[in-house]
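A.B. asks: Mind looking at a prediction? Sequence and model below.
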Amino acid sequence: MKVTVVGDVLLDVDINGNATRLSPDAPVPVVDVVDVRHRAGGAGLVATLLSNDGHDVKLVTAVSDDDGASHLRRALAGIAVLTGAPLAPTPTKTRVRIGSHPMVRFDEGCAPAPTPACTREMVDAIVSAEAVVVADYGRGITANPEIRAALAEAACRVPVVWDPHPAGSEPVPGVAVVTPNLAEALAVAKAAGLDPSRTGPAEAGRHLQQRWRSSAVLVTRGEDGAVLVGSSGDTKDIPAPRTSVTDPCGAGDRLAGSLAVHLGRGVELPEAAARAVEDASAFLANGGAASLAVPASAEDRADGRAAESADVSTRVSPVVELKGLGLVNGPAGLEPDGVQLAESVRAKGGTVVATGGCFDLLHAGHARTLAAARSMGDCLIVCLNSDESVRRLKGAHRPIVSQEDRAELLLALSCVDAVVVFGEDTPEACLDRLRPDIWVKGGDYEPEELPEARLIAGWGGRCVTVPFHPARSTSGLAEALAKVG
């Protein structure tokens, strides 16, 4: 599905560590930092979640040109980010955790900013969407007149879900659903003169539905679920599944994105809202936003700096070492370091991502798919068809590039952590050894349609698809090279 996310991006920084002693300077814990991770927050988190689900996502926002913005762009690799004039500084929220317990949060640069400019591409992304999510974090993007006009026009054609912010703009009239949390809904009701002590979520939702002229309002209530207020003022309580939550960060973003997708697929509003609440609960149960963070060491590799320690995302050595390990003729064609890497990442609680293919003549479509896959976890392992496998699948004239060279080229990409060559026609045996948490494939079909879906689900993994990039294929590139020759 083509989903456009409109809103403000934030940089979320997670500092994770242990505390076993108090500081001699003051009665406060000393945190021994284990790792520092960066992730896209706000509208960036919504876009990341939808992209991870396999949707064709465009992000309409404003991005600065400072150091924080460079972290954001890496976290958003594989997503089409359309921006107007840059804003400074990048709003940054830094959370310090001891074990799984949040201790303190520092906010920098989060004050309201001037309304950013709008480009033709930003408007086109809204107009061409099949569903729109507005993630307003009070930084001005929703105040731009051209963007508001495009959103109002889109609301007449496709589902627009608007997640509001106290410092943001009011939703344009006609949106499908506005999703304030209970505190936000009561604050608006109080400002309008309603008595907060006598106003519940249903009453506040009715007031907001009339004020914003939206089709519906979904007032979220954390672990208590949500209250849906329809266009006629009718209400429905939606319970949330019981789950253990250590950090609720990102629940509203997951809910808004899921709700827009369900509505875009034609699901009726009450059912779509119930599914979105369930999706948000499952997201938190699986670690929430913190599970999407990119380790600082991985970002260092993306900048071309070598890792200084044996990190969970340490890359395997290039082809010379792989040959010595029996890459070509080993059992089932498996390269041991890829399996060891997967086991190491899992042992440390990380997410193993894998993808596969022939990768004969690397092109921009490959690079984008690989970058998008790497952003979904803590390591990316590529399952590569051997030369014999490629010949059986593609014909005697393929591969153009040998498996040794294809593996070396893949390893040269900063987003690839290991390459495993397999000799069969399908990667099932390879996947059964690696057991990735996420299996990524390019294609315009639903993840559950993948032939590997049942195998991956067997160990609790999931399949994700990312769209193909038109006019970028190995066959097309080979034909063009033949004409040049």
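C.D. replies: Alright, I've got the coordinates.
A.B. asks: C-alpha only now, for contacts and for neighbours.
C.D. replies: Noted.
A.B. asks: Quick check: R39 touching A69?
C.D. replies: No. The pair R39 / A69 is not scored as a contact, 11.0 Å apart, by Cα atoms under 8 Å.
A.B. asks: Next up, a structure to set beside the first:
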Amino acid sequence: MRTPVPLLVVGDALLDHDLCGRAERLAPDAPVPVVSGARRTSRPGGAALAACLAAADGRPVTLVTALGDDEASATLARLLAGRVRLVRLPLTGALSSKTRILAQGRPLLRLDDGEGRAAQATREACRAVAEASAVLVADYGRGTADVLREALTGAAARVPVVWDPHPRGSPPVPGVRLVTPSTAEARSFAARPGAFAARPDTGTAGQGGSGGGLQGAARDAGALVRVWRAASVAVTLGGRGALLSHGETPLLVPSPATAEGDACGAGDRFAATAAGRLADGELTETAVRAAVHAATRYVTEGGVRSLPEGAAPPPDRPAGREPADDALRTAARVRAAGGSVVAAGGCFDLLHAGHVALLQAARRAGDCLVVCVNSDASVRRRKGDGRPLVPLRDRVRVLRALECVDAVAVFEEDTPERLLGELRPDIWAKGGDYALARLPEASLVESWGGQVVLFPYLDGRSTTGIARRAASAPRPR
């Protein structure tokens, strides 16, 4: 496996706090919720979160940011120790921090403290930018990108630079490889005077057309490519994915699944993944696709609240792998909410209508469906040489695209007993063709009170039959 290229993150670090508790009544003196049993957690935020997420992908990361002598700066420095290399800029004022108050996992209120700004560049910081192989600018509008603007302009002409902008910050330097505004951020930047000067067909700045949905995002992205002189702009669309524009017809990169959960930090996850992939030499389209998947997974797994205090976030999975951790977290969340977990397994080589019918029926039997799929080596041992016809990477991707599938986990063994022992599903679903056989995993599932359930199988559908018909079909001359 290729060693990941080091990444330099330049931007404004924040210190984030969450107060998580329960809200079960209103205060007697005002119609506001009373939050009880609150637990406080602290973590890196802003550019510091982006740096930690990039480091969790297994690459060396250096963070250039402004820190002072205040308590928040000292706390953040301790949280970053051992995770990233830190290059400090002087800070005027106190480090910015934000505190979210949440009840039942939903934000009720946010408190912001500290208005510190980067004071000036340093020789060490300029040298770090000049020597970087790739750069991510996480601009939160507090001056770090501004004081290093000249050095960043030189970097953009030499190496991949990804710029995650903020309405309070300055525009990206010319020549950046990719800019990653949200829909609202792109709208804000595009509405500024001059943004649509190169588009006579769009009317006055900030107007022109409906201004909403994909049409508005495409128009904004195309205008910003030109006014920023950027190679590309990817407007993030929340749970819908991202819209990538090089200035003309945009590319829509949809989310692989509907992600519901705390989206705080999802933009940092997107930018960090995209920057890392570009650092490794991948095409912009490939980097954006990986970033959409990583951000979706990040939200689904709980976002920042899934990251333990003072510990590195879980690494982004290598392409084509589906570790059981995702499925285990999905099962744990469903059980915590009082739901039941259904699991189904198989090779799912040449996914066909019979597979889909089984998985749809299995999902209706519970509150989530985890699909356990054989690895390529496992399929070869079971089915013989020449199988699988479809490699693991593609089989997993097709399964994840099904609306009825909540998570996918890969097992290397011939049978899924080890994985089932970790998942402990309430229902183990199999096709009706096993009706006359005692499944080897039945005793295991029943040992924790689970139930094996058979579902009707569509007649005449099989991977072997499809492959045989395809091989015997006459070929066009």
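C.D. replies: Right, received. Where do you want to start? Model, not experiment: these values are computed from the prediction.
A.B. asks: And the TM-score between them?
C.D. replies: The TM-score (TM-score structural alignment, normalised by the length of structure 2) is 0.59; 301 aligned residues with a Cα RMSD of 2.5 Å.
A.B. asks: what about R39 and A69 of structure 1, which has more around it?
C.D. replies: Taking neighbours as other Cα atoms under 10 Å, R39 of structure 1 and A69 compare with R39 leading, 26 against 23.
A.B. asks: coming back round to it: what residues are shared contacts of R39 and A69 of structure 1?
C.D. replies: Common contacts of R39 of structure 1 and A69 (Cα atoms under 8 Å, 6 or more residues apart in numbering): L11.
A.B. asks: In structure 2, which residue range corresponds to stretch 45-54 of structure 1?
C.D. replies: Using TM-score structural alignment, the residues of structure 2 aligned to stretch 45-54 of structure 1 are 49-58.
A.B. asks: cool, stretch 464-477 of structure 1 as well?
C.D. replies: Alignment of stretch 464-477 of structure 1 against structure 2: no match, by TM-score structural alignment.
A.B. asks: again with stretch 131-138 of structure 1
C.D. replies: Using TM-score structural alignment, stretch 131-138 of structure 1 pairs with 134-141 in structure 2.
A.B. asks: ok, and what's touching the matching stretch?
C.D. replies: Contact partners of stretch 134-141 of structure 2, identified using Cα under 8 Å, 6+ apart, comprise 5-12, 46-47, 50, 129, 145, 155, 159-170, 268, 271-272, 275, 278-279.
A.B. asks: give me that answer again for 7 Å
C.D. replies: Outside stretch 134-141 of structure 2, the residues that touch it by Cα atoms under 7 Å, 6 or more residues apart in numbering are 7-12, 46-47, 145, 159-166, 168-169, 275, 279.
A.B. asks: Which neighbouring elements make contact with the lengthiest helix in structure 1?
C.D. replies: Scanning structure 1 for the helix with the most residues, using DSSP state H, yields helix 269-285. Where contact means 3 or more Cα pairs under 7 Å, 6 or more residues apart in numbering; DSSP states H and E, helix 269-285 of structure 1 is packed against helix 251-264.
A.B. asks: Can you get me a residue count around D69 of structure 2?
C.D. replies: Per other Cα under 10 Å, the neighbour tally for D69 of structure 2 reads 13.
A.B. asks: wait, A230 of structure 2
C.D. replies: Other residues close to A230 of structure 2 by other Cα under 10 Å number 23.
A.B. asks: What separation do you get for the aligned residue in structure 1 for it and P336 of structure 1?
C.D. replies: Mapped onto structure 1 by TM-score structural alignment, A230 of structure 2 lines up with S214. From S214 of structure 1 across to P336 of structure 1, the span is 56 Å (Cα to Cα, to the nearest Å).
A.B. asks: Now do the contacts for the spatially most central residue of structure 2.
C.D. replies: In structure 2, the C-alpha closest to the average C-alpha coordinate belongs to A295, at a distance of 1.6 Å (Cα atoms, centre = their mean). With contacts defined as Cα under 7 Å, 6+ apart, the neighbours of A295 of structure 2 are 266, 269-270.
A.B. asks: cutoff 10 Å now
C.D. replies: 238-239, 241, 255, 259, 263, 265-273, 301, 303 (Cα atoms under 10 Å, 6 or more residues apart in numbering).
A.B. asks: Equivalent analysis for A271 of structure 2, please.
C.D. replies: If a contact means Cα under 10 Å, 6+ apart, then A271 of structure 2 has 50, 53-54, 136-138, 162-164, 178-181, 234, 236, 277, 287-288, 291-292, 294-295 as its contacts.
A.B. asks: Pull the number of nearby residues for A167 of structure 1.
C.D. replies: Residues lying near A167 of structure 1 (other Cα under 10 Å) number 13.
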